[in-house]
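Chemist: Pasting a predicted model and its sequence here:
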Amino acid sequence: MSTGSEPARRPGAELLHRGSEHEQVVFCQDRASGLRAIIAIHSTALGPALGGTRFRDYPDEESALQDVLRLSRGMSYKNALAGLDLGGGKAVILGDPAKDASEALLRAFGRFVESLSGRYITACDVGTTSADMDVVARETRHVTGRSAEHGGAGDSGVLTALGVLQGILASAELAWGSDDLTGRRIGVEGAGKVGRRLVRHLVEHGATVVVHDVDPRAAARARGLVRGGGVELAPDREAFLGADLDVYAPCALGGTLTAELAATLSAEIVCGGANNQLAEPGVERILADRGILYAPDYLVNAGGVIQVADELAGYDSARARARALGIRDTARVVYRTAAEQCITPGAAADLLAERRMASIGALHRIHLAG
């Protein structure tokens, strides 16, 4: 019951209010296959909304909705800042991919994607793979992130990790006056498809890397990819965060950077591959007040979307790699804008992305016949 002056919202009206920034939110259900999914299209100002499909055992539908709304908004900003002519969208499939994924479920999802007539283009994300996208593609043309056997680029973690490295190098330039990582201690949290590749890049650049993953086997595999040492395994998260780090690179799920952690973190730079790293508003301000440089997550982890977007034109690995290497220059522009405007790097990245969405999106007012 409403106790204030505003009338109580009905459930449907509440959903519209929750997704008020979004153009379209689609709830998908196929009882035969067990599919329960949500597709959120945040913006098509720059083009079709591109964003991956996350397959996760959410605690409830509310958590899934919150995640897809947040992630799809982030994709609009990520694609805009990366210079892509693509809008932002995201999908989530509710369930345990190890138990619930099936050909029928993935194909049912593909049919829902196809029903949107190209407004949304899907790809792989946490819990889905390039092989899954090959199955989805049997029902829709609007899918990327496919396997090399089917004309795709394969695992998007390759260029995501490369882009995060560019962000760390640009951040080192600003924080220390040099991009030389020799002797620096860098903590990588999360040793999945991005984290483990980032570990190898960092060791190749002379850094000592401290790795933590909730799955000790994943951390051990990351160390196994590196020859000649240079990798330390933290026994638990407390030991990992207590290590004397120069850079903290969150590469697991989002929300790891809380206000409490920001107030105690030893690192001078935060730069990693995870989405939505800041757990709550005001965390970046705490970091800035302590002199810690935060590299906006959607700026530096854009290598993956650059890779899958390149497939839409017929994948060219050299072209995609060159664009991912450009993340370093974009980071420099963000940091310069932040200094000129006296704002945080996160606010500067938002400003640049919003400017591009507004200016290029406005071109749609020019009618093209046919």
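Modeler: Ah, there it is. Residues are numbered from 1 along each chain as shown.
Chemist: C-alpha only now, for contacts and for neighbours.
Modeler: Fine.
Chemist: the helices in the stretch 51-200 of the chain, which residues?
Modeler: Using DSSP state H, counting those that start in this stretch, the helices of the stretch 51-200 of the chain run over 61-81, 97-100, 103-115, 130-136, 157-176, 195-204.
Chemist: Would you mind getting the angle between the helix or strand following the last one and helix 195-204?
Modeler: In the C-terminal direction, the helix or strand that comes right after helix 195-204 (DSSP states H and E) is strand 208-212. Orientation note: strand 208-212 sits at an angle of 160 degrees relative to helix 195-204 (axes from the mean of the first three to the mean of the last three CA atoms, to 10 degrees).
Chemist: Check which helices and strands the very next helix or strand once past strand 208-212 is in contact with.
Modeler: Where DSSP H and E defines the elements, the next helix or strand beyond strand 208-212 is helix 216-224. Secondary-structure packing of helix 216-224 (3 or more CA pairs under 8 Å, 6 or more residues apart in numbering; DSSP states H and E): helix 195-204, strand 231-233.
Chemist: Show me what the last one is packed up against.
Modeler: Judged by 3+ CA pairs under 8 Å, 6+ apart, strand 231-233 is in contact with strand 208-212, helix 216-224.
Chemist: and with 6 Å instead?
Modeler: Counting contacts by 3 or more CA pairs under 6 Å, 6 or more residues apart in numbering; DSSP states H and E, strand 231-233 packs against strand 208-212.
Chemist: what's in contact with the strand it packs on?
Modeler: Applying CA atoms under 6 Å, 6 or more residues apart in numbering, the contact partners of strand 208-212 are 185-189, 230-234.
Chemist: before we move on, back to that, minimum distance to Val214: which of the helices of the stretch 51-200 of the chain has it?
Modeler: Closest to Val214 of the helices of the stretch 51-200 of the chain is helix 195-204 (CA to CA; 12.7 Å).
Chemist: Below is an additional structure, to be compared with the one above:
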Amino acid sequence: MNAPLSRRPTQSAPVSLFDHPDFDSHEQVMHGFDAATGLRTVIAIHDTRLGPALGGCRMWAYANDAEAETDALRLSRGMTYKNALAGLDLGGGKAVIIGDARTQKTPELLRAFGRHVDRLGGRYITAEDVGMTCADMDIIATQTAHVRGTSANGLGDPSPYTALGVFTGIKAALAHRFGSDDLTARTVCVQGLGHVGMMVARNLHEAGAKLLVADIHTPSVEKAVSEFSATAVAADRAHAAVADVFAPCALGAGLNDATIPELGAPIVAGAANNQLAEARHGTMLRERGVLYAPDYAINAGGAISIALARPGGDDSAARDKTLAIGTTLLDIFQRADALDLSTQEVADQIARERLDGR
């Protein structure tokens, strides 16, 4: 999973929810507070036409409440489109808890959060995300049945499934651009070496790719250099590294007016959420001749594993659907070429078609 996505300027004055730039006809946004534990949470339900809203809960030390609300709004919309495009009968939602998960997370706070989830009556189903673990989900499950990814009903850490989907998506992008998904002669720059990014790097290394790696956490870079014979590049210049694929696996909004003209790879395919700073940047990528794998299409493996987990640890259905991400992306790429649209526009179209029952 990835760190918070929103890096827009902090708003200087309160803005009505309905006037918020990231409000997109969200069905419900709940602000929750618990005086005894200090819990401050935002739960955003974007769309439930396909089913209850599934989306993880992340705990992060946001700079202010407005930043937390922005993240919840953007992430919940992304989950609607992610679940729709993955063929899941689930809507999209997201929860954020404001606080440092390393120092402020307590069992009491998690139980308070679980009670807030339960008050929504099943319209929102929570799960693991940044700053949260399977053990945390077990605690939350003592207060509500509307939780996935517990030790009783989950497949454990969803990161390997996210990484598998990203790896499969990178191969699909290579096949579309170059006519072959063989990685042995390809260079991939992986930006962000958290749980998902490190697994993506490992999968690529085992497939024979040459790796460039970047992260603000030096020990992670050193690990990748040692284990994968990777070459380190500066984290803030990774997008400009000369490679066949740029795989952003850290912060969102990294594809913007400043970075897109500097891209050193003809393919962008990575795990980060909300990679486009604005929707128009999808068109900007196409105009530059860069093939972009829409983030919510390529990184859906974790959501799939949570949604399709079965008691006993059988992950065959989750793996099959995660591997199908490659086929979904090829369909998006081909349709984008045929319609002369950006891949982001096409992915949105396909998701909306399913949401509208077409």
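Modeler: Right, received. Where do you want to start? Note that the coordinates shown come from a computational prediction; the quantities given were computed from them, not determined experimentally.
Chemist: Serialize the contacts of strand 208-212 of the first structure to JSON lines and add fields for distance to Gly83 of the first structure and neighbour count.
Modeler: Compiled in JSON lines, the contacts of strand 208-212 of the first structure are given as follows (distance: CA to CA, whole Å; neighbours: other CA atoms under 10 Å):
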{"residue": "Arg185", "distance to Gly83 of the first structure": "32", "neighbour count": "23"}
{"residue": "Ile186", "distance to Gly83 of the first structure": "29", "neighbour count": "28"}
{"residue": "Gly187", "distance to Gly83 of the first structure": "29", "neighbour count": "30"}
{"residue": "Val188", "distance to Gly83 of the first structure": "27", "neighbour count": "28"}
{"residue": "Glu189", "distance to Gly83 of the first structure": "28", "neighbour count": "28"}
{"residue": "Gly230", "distance to Gly83 of the first structure": "35", "neighbour count": "19"}
{"residue": "Val231", "distance to Gly83 of the first structure": "35", "neighbour count": "26"}
{"residue": "Glu232", "distance to Gly83 of the first structure": "37", "neighbour count": "17"}
{"residue": "Leu233", "distance to Gly83 of the first structure": "37", "neighbour count": "19"}
{"residue": "Ala234", "distance to Gly83 of the first structure": "37", "neighbour count": "20"}
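Chemist: tell me the two of those residues that are most distant?
Modeler: So, the contacts of strand 208-212 of the first structure by CA to CA: farthest apart are Glu189 and Gly230, at 15.8 Å.
Chemist: all strands of the second structure, in order?
Modeler: 28-34, 39-47, 53-54, 57-60, 91-98, 124-125, 187-191, 210-214, 231-232, 245-248, 267-268, 291-292 (DSSP state E).
Chemist: what's the closest of those to Asp320 of the second structure?
Modeler: Comparing the strands of the second structure under CA to CA, the one sitting nearest is strand 53-54, at 19.9 Å.
Chemist: Report the aligned residue range of the first structure for the closest one.
Modeler: Counting by TM-score structural alignment, strand 53-54 of the second structure falls onto residues 49-50 of the first structure.
Chemist: Which positions in stretch 327-340 of the second structure come out as buried?
Modeler: 328-333, 335-336 (16 or more other CA atoms under 10 Å).
Chemist: Out of those, which comes closest to Lys321 of the second structure?
Modeler: Closest approach between those and Lys321 of the second structure, by CA to CA: Thr328, at 10.2 Å.
Chemist: Return the residue of the first structure aligned against that closest one.
Modeler: So Thr328 of the second structure corresponds to Thr330, using TM-score structural alignment.
Chemist: Now do the contacts for Leu276 of the second structure.
Modeler: By CA under 6 Å, 6+ apart, the contact set of Leu276 of the second structure is 253, 255.
Chemist: Which position in the first structure pairs with it?
Modeler: Aligning on TM-score structural alignment places Leu276 of the second structure opposite Leu278 in the first structure.
Chemist: burial count for the nearest residue to Ser178 of the first structure once chain neighbours are set aside?
Modeler: Computed as CA to CA, 6 or more residues apart in numbering, the closest residue to Ser178 of the first structure that is not its neighbour in sequence is Ala172, at 6.0 Å. Neighbour count of Ala172 of the first structure, defined by other CA atoms under 10 Å: 20.
Chemist: Check the spacing between the counterpart of Ala163 of the second structure in the first structure and Leu94 of the first structure real quick.
Modeler: Aligned counterpart of Ala163 of the second structure in the first structure: Ala161 (TM-score structural alignment). Distance, Ala161 of the first structure to Leu94 of the first structure, by CA to CA, to the nearest Å: 27 Å.
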